[in-house]
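**Student:** got a structure for you, letters missing:
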């Protein structure tokens, strides 16, 4: 055995040094090795380039959107005078909400900065506070009418331009006429910072509110709820239909020309551009059936049509992966073909089916084009409560914010993308965990 090992080593050494090989064969061998090294370097370079591009993308989104999770607030001493709101003892919520809360805010600011006397300075002073601050004071009075006639310290949100300045996203070196923040406002902001009455707080409104015309008042909750109802309808429609179609095609359909045509068309439908499904939904669900526009019910049906081919393909692959011996054993023990599929094959294929379904749902969550075609691009300020209420979805909301000119919408757009990416990562993580948890190796 020792002599044999020595002989093998000598043969490998001879091959490596080119012995018993022609000069042309040696050149070809070196060329193949060089080509292999080049291929490895190209593959490694592609991976490095992809990771770098992904890192740049994530860094850009995070750097632009991270600041949206904090909102500038100023603490003002508000005097809730009855002549500006409503007579004492009033409990009518409508009258309480119609109070002159803008005047109360301006009076508090002028008391803090008495040097602001001109009309322009008063306008600049009041422009520092968000337009939503008036509604915030109104809700405060509605919740407790007893505060009428008292003085309270209240934290109010800053306007978007002032908020951007506080976060350091405004170039103060530019001329005053070239920026929205004026020198007088900069001085007032510095004074509020010095007394601790201006600070950045967690932007809870961003996660609890719906859309708004003002960047500092927008939130993603309306889009999140709309996306939830839309995906719920998609899942209810596409999941059972996809499984039933896959079971029939894989287990019971005869192998003839018609089933081959159906299979080819299912594969083709999985590659159809998503906007085509939006046109189909516009023509069928809205044009023919007269269903309401901008409703999660319609959006869910359109996305169900788009997701159905993907679910069918994934379910068929999962059913095909179950060993034939499972079917044969069930049939041999007296089970009918339907019982063998439903009681034995389908449970074993369910992990793969669920994985494909979750991936299809994640794809549907990020879709925008088909929903634009059915009117889900509408400006919705209310949070939907049912699948038939007017609503928008998170990707469409991101699209609308990205089209806005205000600087404040830039960070809100990036922050909403972060929220969407988190949902997509969670759905893909769920698919991976399901596959790992229920996967069986045969």
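**Tutor:** Received it, and whenever you're ready, just let me know what you need. As the structure is a computational prediction, the values presented were derived from the model and not from experiment.
**Student:** Only C-alpha atoms from now on, for both contacts and neighbour counts.
**Tutor:** OK.
**Student:** can you pull out the strands in the protein?
**Tutor:** Ranges of strands within the chain are 70-79, 151-157, 198-202, based on DSSP state E.
**Student:** deepest of those strands, which one?
**Tutor:** Mean neighbours per residue, mean count of other Cα atoms under 10 Å, is largest over the strands of the chain for strand 70-79, with a mean of 20.
**Student:** what packs against that strand?
**Tutor:** When contacts are defined as 3 or more Cα pairs under 8 Å, 6 or more residues apart in numbering; DSSP states H and E, strand 70-79 sits against helix 101-112, strand 151-157, helix 160-166, strand 198-202.
**Student:** Just put the ones you listed in CSV and tack on distance to residue 252.
**Tutor:** Below are the helices and strands packed on strand 70-79 laid out as CSV (distance: least, Cα to Cα, whole Å):
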stretch, distance to residue 252
helix 101-112, 70
strand 151-157, 63
helix 160-166, 62
strand 198-202, 57
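**Student:** Let me know which of those is the nearest to residue 273.
**Tutor:** helix 160-166 (37.9 Å; Cα to Cα).
**Student:** which strands and helices sit next to that closest one?
**Tutor:** Using 3+ Cα pairs under 8 Å, 6+ apart, helix 160-166 is in contact with strand 70-79, helix 408-438.
**Student:** Deepest-packed of the ones you listed, please.
**Tutor:** strand 70-79 comes out most buried of those by mean count of other Cα under 10 Å, with a mean of 20.
**Student:** Quick check: residue 77 touching residue 156?
**Tutor:** No. Using Cα atoms under 8 Å, residue 77 is not in contact with residue 156, being 10.4 Å away.
**Student:** Distance of residue 424 relative to residue 374?
**Tutor:** Going from residue 424 to residue 374 by Cα to Cα, to the nearest Å gives 23 Å.
**Student:** again, but for residue 350
**Tutor:** Counting by Cα to Cα, the gap from residue 350 to residue 374 is 33 Å.
**Student:** Comparison target below:
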């Protein structure tokens, strides 16, 4: 072997193996790695697609359950009945006095009409069961008809009257007739009488206008969501009137005027933290400040609007600041370059361009406020209110709280109306979010 100058053997480097060049080895390693990465990507995409499909299945299950339970609430069962308006029971003096006609015993007239329809029912218990098939709203319907047309007194009229909630559930198939009498809310006699009425063509199905024209009631067939809708409207008007100008003004100050120091940084951190505070905390704040300290009335939309204003302000401020940041600096520089003041630059140039984003954030914040329940429970809007509110200072409830109250009721008819109210609430939320999307698409500018 050859030796080096130091007398050591010169070890030559080993030659690469024959038939397997180094470049080919590298290519095979890269290809093996690519195959492994592609497999991981396919598994990741499959997991993402599976998550989306699972979310869609759960969402569809929710919607199908709600619609299947609540769609029948938009229809009600009515019974055709011939009622004789006896003058001696309605207006014995014949004076057509409004007060006398209003205070007449219309329940007696309906009892007599039901007795004419079922002359074979003579026992006291059977009569009680027979009259339980009729809703208390039948009395109000006859009374309103006579008050509108006093000339009907003395006539025999054919009208449709609402049945009780249990009979309505029986007509809709919600109450099973093949179970023992002790396990259902209708008796065997009532089922037999209902079948007789149905065979004679006296049972009809009609649109449930009471659901959209009445306030809350202890009787399910008389309960409606109109009072809650009006209360929600007043609450959202107060919320929008206060939160939008305050939120926009705060965003303009923080983005255009506020110096960058520790104080403004502290304000920004607190605004971001307030957006994540649980809503019930705002309800406790409203209870302590607005009601206990300032003495504002409980269950009033004014107080509810003030509480929801505190809750939606962080959302509007954050969205408004993001809209202001999206306006290019060249717009500001061009306005200032032609001699506009800073206020003129903001009012006439920056705000119009940022307004679509601000309105989008405001609509999303209002939709969030519409579905809130916890803060309004703390200020007393959970109270039973049977009248439609006439102003932001009158006691009222809102639609989410109305759903909460009905969901706690044991009657099967209230379960149906709870689902119907949820459908209406979801409809409003979808419309508000769709409005925000349309507004953004229509007025959004690409820079």
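**Tutor:** Cool, got the structure. Here the structure is a predicted model, which means the values were calculated and not measured.
**Student:** CSV for the strands of the first structure, including distance to residue 392 of the first structure?
**Tutor:** Formatted as CSV, those follow (distance: least, Cα to Cα, whole Å):
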stretch, distance to residue 392 of the first structure
strand 70-79, 24
strand 151-157, 25
strand 198-202, 25
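**Student:** what's the counterpart of residue 183 of the second structure in the first structure?
**Tutor:** Counting by TM-score structural alignment, residue 183 of the second structure lines up with residue 178 in the first structure.
**Student:** Count the neighbours of that match for me.
**Tutor:** 11 (other Cα atoms under 10 Å).
**Student:** Starting from residue 216 of the first structure, give me the distance back to it.
**Tutor:** With Cα to Cα as the criterion, residue 178 of the first structure and residue 216 of the first structure are 22 Å apart.
**Student:** quick one, longest helix in the second structure?
**Tutor:** helix 22-70 (DSSP state H).
**Student:** Counting by contacts, list what it packs against.
**Tutor:** helix 412-443.
**Student:** Onto which residues of the first structure does the helix it packs on map?
**Tutor:** Counting by TM-score structural alignment, helix 412-443 of the second structure falls onto residues 407-438 of the first structure.
**Student:** Equivalent analysis for stretch 257-269 of the second structure, please.
**Tutor:** Counting by TM-score structural alignment, stretch 257-269 of the second structure corresponds to 252-264 in the first structure.
**Student:** Tell me the buried residues in that stretch?
**Tutor:** residue 263 (16 or more other Cα atoms under 10 Å).
**Student:** Identify the residues contacting that stretch?
**Tutor:** Stretch 252-264 of the first structure has contacts (Cα atoms under 8 Å, 6 or more residues apart in numbering) with residue 249.
**Student:** picking that back up, more neighbours: residue 350 and residue 374 of the first structure, which one.
**Tutor:** Ranked by neighbour count (other Cα under 10 Å), residue 350 of the first structure and residue 374 place residue 374 first, with 25 against 19.
**Student:** hang on, that one packs against residue 293?
**Tutor:** Yes. With contacts counted by Cα under 8 Å, residue 374 of the first structure reaches residue 293, the gap being 6.0 Å.
**Student:** picking that back up, I'd like the helices and strands packed on helix 160-166 of the first structure as JSON lines, with distance to residue 44 of the first structure appended.
**Tutor:** Putting those into JSON lines (distance: least, Cα to Cα, whole Å) gives the following:
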{"stretch": "strand 70-79", "distance to residue 44 of the first structure": "40"}
{"stretch": "helix 408-438", "distance to residue 44 of the first structure": "25"}
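**Student:** So for residue 118 of the first structure, which of the ones you listed sits nearest?
**Tutor:** Judging those by Cα to Cα, what sits closest to residue 118 of the first structure is strand 70-79, at 20.9 Å.
**Student:** Trace the closest one over to the second structure and give me the residue numbers.
**Tutor:** Using TM-score structural alignment, strand 70-79 of the first structure corresponds to residues 75-84 of the second structure.
**Student:** now that stretch, how far from the centre of its chain.
**Tutor:** Between the centre of stretch 75-84 of the second structure and the centre of its chain there are 32 Å (Cα atoms, centre = their mean, to the nearest Å).
**Student:** List of residues touching that stretch?
**Tutor:** 109-110, 112-114, 154-163, 168, 171, 202-208.
**Student:** and if you look at stretch 168-177 of the first structure?
**Tutor:** With Cα under 8 Å, 6+ apart as the criterion, stretch 168-177 of the first structure contacts 164, 179, 182, 183.
**Student:** quick one: which of the residues you listed has the most company?
**Tutor:** Top of the contacts of stretch 168-177 of the first structure by neighbour number is residue 164, holding 21 neighbours under the definition other Cα under 10 Å.
**Student:** Let me see the contact set for the aligned partner of that residue in the second structure.
**Tutor:** Aligned by TM-score structural alignment, residue 164 of the first structure pairs with residue 169 of the second structure. Counting by Cα under 8 Å, 6+ apart, residue 169 of the second structure touches 175, 412, 413.
**Student:** hmm, 6 Å instead?
**Tutor:** By Cα atoms under 6 Å, 6 or more residues apart in numbering, residue 169 of the second structure lies in contact with residue 175.
**Student:** any idea how far it is from residue 175 of the second structure?
**Tutor:** Distance from residue 169 of the second structure to residue 175 of the second structure, by Cα to Cα: 6 Å.
**Student:** Over to residue 382 of the second structure?
**Tutor:** In terms of Cα to Cα, residue 382 of the second structure sits 30 Å off from residue 175 of the second structure.
**Student:** Give me the more crowded residue out of these two.
**Tutor:** More neighbours surround residue 382 than the other of residue 382 of the second structure and residue 175, with 21 against 18 (other Cα under 10 Å).
**Student:** Identify the residue nearest that one in space, chain neighbours excluded?
**Tutor:** Excluding the flanking residues, the one nearest residue 382 of the second structure by Cα to Cα, 6 or more residues apart in numbering is residue 401, at 6.2 Å.
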